[in-house]
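K.L.:
this is the structure alone, sequence omitted:
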């Protein structure tokens, strides 16, 4: 059984975490498999959008604690540094849109992997839990970086310290995620957005992602300089030439992602 199912369709690569009997909680082999699949999607020029989701009722319940507490299993520090940190780094480094399609509970590292993605869509029945405090740990997988930037210091502190469950609709209202979608419309809505992004000028989208990444550490002057640099790069793409031609010719553009 593959821990990460991989599917390609019309420029979209869908990666499905596949331990449904364990609510897609991570073990080492699953984390390593996801790293490999993300690398493959990043290197494949035919892939213009990536969707990360789960098989079954859950998105991802975080770390499988049976592995974490196994005397013969990996050390906790290795789980963070070798399993999760490389996943987060890959998601942010890939200059293609990455959608988290949260089809159920997203807890612990599972929640923070979702929040590291560019766009988070969730079923209305889904929920997000910073479960770390329940077992005496701190949020990892970029949680202490992304969550306060999404929802503010106070909310992030409270959610991380109390481990309170946040419904998908509440997550939208506080700015944690983009949209909550009725369960029976979810798959179609995710596919629609993924196909839309895959048909857009994805080189420009990748440069946008680079600018957003660097905005976390730049002051205004540095960010303005970066925008100048990246806009020049975007202006040299074939997609920019096609977009302007299509606008002037009053037709739909046909972007190629380069």
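P.N.:
That came through, no problem. Here the structure is a predicted model, which is why all the values come from computation and not from measurement.
K.L.:
only C-alpha atoms from now on, for both contacts and neighbour counts.
P.N.:
Fine.
K.L.:
three-state assignment of the nearest residue to residue 20 once chain neighbours are set aside?
P.N.:
Nearest residue to residue 20, sequence neighbours excluded (CA to CA, 6 or more residues apart in numbering): residue 56, at 5.2 Å. At residue 56 the chain is in coil, as set by DSSP: H, G, I helix; E, B strand; the rest coil.
K.L.:
quick one: the helices in the stretch 1-150 of the chain?
P.N.:
Assigned by DSSP state H, counting those that start in this stretch, the stretch 1-150 of the chain shows helices spanning 28-43, 65-68, 76-78, 85-93, 109-115, 143-151.
K.L.:
name the stretch among these that sits most buried.
P.N.:
Highest mean neighbour count of the helices of the stretch 1-150 of the chain: helix 109-115, a mean of 26 (counted as mean count of other CA atoms under 10 Å).
K.L.:
by contact count, what packs against it?
P.N.:
Applying 3 or more CA pairs under 8 Å, 6 or more residues apart in numbering; DSSP states H and E, we find helix 109-115 packed against strand 58-60, strand 98-102, helix 143-151.
K.L.:
in CSV: the helices of the stretch 1-150 of the chain, plus distance to residue 229.
P.N.:
CSV is the format used below for the helices of the stretch 1-150 of the chain (distance: least, CA to CA, whole Å):
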stretch, distance to residue 229
helix 28-43, 23
helix 65-68, 45
helix 76-78, 38
helix 85-93, 18
helix 109-115, 28
helix 143-151, 25
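K.L.:
of those, which is nearest residue 176?
P.N.:
Closest to residue 176 of the helices of the stretch 1-150 of the chain, according to CA to CA: helix 143-151, at 5.4 Å.
K.L.:
how far away from the center of its chain is that closest one?
P.N.:
Helix 143-151 sits 14 Å away from the centroid of its parent chain (CA atoms, centre = their mean, to the nearest Å).
K.L.:
stretch 92-100 now?
P.N.:
For stretch 92-100 - counting by CA atoms, centre = their mean - the centre lies 6 Å from the chain centre.
K.L.:
and for stretch 19-31?
P.N.:
For stretch 19-31, the distance to the chain centre is 17 Å (CA atoms, centre = their mean).
K.L.:
again, but for stretch 234-244
P.N.:
Distance, stretch centre to chain centre, for stretch 234-244: 27 Å (CA atoms, centre = their mean).
K.L.:
comparison target, given below:
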């Protein structure tokens, strides 16, 4: 782990951006707090009053998750939970898309089953940190929210989507499963029958269908997504913080009986699949832009 003093020195060495609308990183580490310093990595964060905005910033790969993104989101969720100045969090994506899910190139390059297993556990820690954070998370979705992108949406408390947004658990199309919690959270959000429809077919669904099925909380024109998400976040932030935290804690327990066991089972399933010829073929075919040839082994 990088020592806090080193992180502070590195951030202080980065000049403050002068461009209009620049994002500024807020880092709270122990008792020390650094405000300012431009943060231009794959995840950007800023505070607007008592609402935090987190932006996935890998637009060239449709904001796909690599380990840097996973670790950054985990840390941010933990930091926001400890920061009394944050009462709600909005998560969005840069470049017109929310997230296309796991970085397929990174997934293909994993060193084997053990590394695939650890990556899945790291993703579980990220989703769990968001769910355990006492502050509500709101996903502001434009463009694609598929695979791990939809799984991130499901870990958030609420989802605001643009009318042109697209959702889907597409993992079956590369011979895999929604191993980052999608099987469990999707079924608990929209019901088992509809979850099976999406998971078994890997099909994409439009925002209207997602809204009608309860996957999306609010549906607005694409150019109003962030505005609506912030309006919702500010409404929540106006409420009694302890009441909101208690409400989230109570609601989070509604389906918690076997969640940990089910997620652990997903790790086992994905680890076994990663060793299969079919998943490796699916990854190769995706990168080579061709149809996969599955052999059932």
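P.N.:
Everything's here; your move. Keep in mind the model is a prediction, meaning the values are calculated, not measured.
K.L.:
returning to that earlier point: the second structure: which residue goes with the residue nearest to residue 20 of the first structure?
P.N.:
Aligned against the second structure by TM-score structural alignment, residue 56 of the first structure finds its counterpart in residue 95.
K.L.:
and that match, how far is that from residue 61 of the second structure?
P.N.:
Residue 95 of the second structure sits 10 Å away from residue 61 of the second structure when distances are taken as CA to CA, to the nearest Å.
K.L.:
strands of the stretch 101-250 of the second structure, start to end?
P.N.:
For the stretch 101-250 of the second structure, applying DSSP state E, counting those that start in this stretch gives strands covering 137-141, 144-146, 158-162, 166-168, 205-206, 218-220.
K.L.:
which stretch among those strands comes nearest residue 230 of the second structure?
P.N.:
With CA to CA as the criterion, residue 230 of the second structure lies closest to strand 137-141 of those, at 8.7 Å.
K.L.:
and the angle from that closest one to helix 67-82?
P.N.:
140 degrees (axes from the mean of the first three to the mean of the last three CA atoms, to 10 degrees).
K.L.:
mean deviation of strand 137-141 of the second structure from the first structure?
P.N.:
Taken against the first structure, strand 137-141 of the second structure registers an average deviation of 0.8 Å after superposition, with mean CA distance after the TM-score superposition for the first structure.
K.L.:
one step back: is it possible to get CSV of the helices and strands packed on helix 109-115 of the first structure that adds distance to residue 91 of the first structure?
P.N.:
Below are these laid out as CSV (distance: least, CA to CA, whole Å):
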stretch, distance to residue 91 of the first structure
strand 58-60, 16
strand 98-102, 7
helix 143-151, 13
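K.L.:
counterpart of residue 30 of the first structure over in the second structure?
P.N.:
Alignment note (TM-score structural alignment): residue 30 of the first structure maps to residue 69 of the second structure.
K.L.:
residues in contact with that match?
P.N.:
Taking CA atoms under 8 Å, 6 or more residues apart in numbering, we find residue 69 of the second structure in contact with 42-43, 56.
K.L.:
apart from its chain neighbours, what residue comes closest to the equivalent of residue 141 of the second structure over in the first structure?
P.N.:
Residue 141 of the second structure maps onto residue 102 in the first structure, with residues paired by TM-score structural alignment. Of all residues not flanking residue 102 of the first structure in the chain, residue 122 sits nearest, at 4.4 Å (CA to CA, 6+ apart).
K.L.:
how many neighbours does that neighbour have?
P.N.:
Neighbourhood size, residue 122 of the first structure [other CA atoms under 10 Å]: 33.
K.L.:
ok, residue 192 of the second structure next?
P.N.:
Close neighbours of residue 192 of the second structure, defined as other CA under 10 Å, add up to 14.
K.L.:
what does it align to in the first structure?
P.N.:
Residue 192 of the second structure maps onto residue 153 in the first structure, with residues paired by TM-score structural alignment.
K.L.:
helices of the stretch 151-258 of the first structure, start to end?
P.N.:
Using DSSP H, counting those that start in this stretch, helices in the stretch 151-258 of the first structure cover 153-162, 168-173, 186-198, 202-215, 220-235, 238-249.
K.L.:
quick one, which of these gets closest to residue 98 of the first structure.
P.N.:
helix 186-198 (8.9 Å).
K.L.:
that closest one vs the second structure, average distance?
P.N.:
Compared with the second structure after fitting, helix 186-198 of the first structure deviates on average by 1.4 Å (mean CA distance after the TM-score superposition for the first structure).
K.L.:
tell me the spacing between the aligned partner of residue 216 of the first structure in the second structure and residue 108 of the second structure.
P.N.:
Using TM-score structural alignment, the partner of residue 216 of the first structure in the second structure is residue 255. Going from residue 255 of the second structure to residue 108 of the second structure by CA to CA gives 33 Å.
K.L.:
looking at the two, which is more packed in?
P.N.:
Using other CA under 10 Å, the more surrounded residue of residue 255 of the second structure and residue 108 is residue 108, with 19 against 11.
K.L.:
aligned partner of the more buried one in the first structure?
P.N.:
Under TM-score structural alignment, residue 108 of the second structure pairs with residue 69 in the first structure.
K.L.:
same check, this time on residue 161 of the second structure
P.N.:
Aligned by TM-score structural alignment, residue 161 of the second structure pairs with residue 122 of the first structure.
K.L.:
verify the contact between its match and residue 185 for me.
P.N.:
No: taking contacts as CA atoms under 8 Å, residue 122 of the first structure lies outside contact range of residue 185: 10.7 Å.
K.L.:
how many neighbouring residues does the residue nearest to residue 20 of the first structure have?
P.N.:
By other CA under 10 Å, the residues close to residue 56 of the first structure number 18.
K.L.:
check residue 6 of the second structure too.
P.N.:
Residues near residue 6 of the second structure, counting by other CA under 10 Å: 10.
K.L.:
what does it align to in the first structure?
P.N.:
Aligned partner of residue 6 of the second structure by TM-score structural alignment: none.
K.L.:
chain center to whichever strand or helix holds residue 6 of the second structure, what's the gap?
P.N.:
Following DSSP states H and E, one finds residue 6 of the second structure within helix 4-13. From the chain centre to the centre of helix 4-13 of the second structure is a distance of 27 Å (CA atoms, centre = their mean).
K.L.:
next: stretch 228-245 of the second structure.
P.N.:
Offset of stretch 228-245 of the second structure from its chain centre (CA atoms, centre = their mean): 20 Å.
K.L.:
where does it end up in the first structure?
P.N.:
Alignment of stretch 228-245 of the second structure against the first structure: residues 189-206, by TM-score structural alignment.
K.L.:
quick check: end-to-end length of that stretch?
P.N.:
One end of stretch 189-206 of the first structure sits 22 Å from the other (CA to CA).
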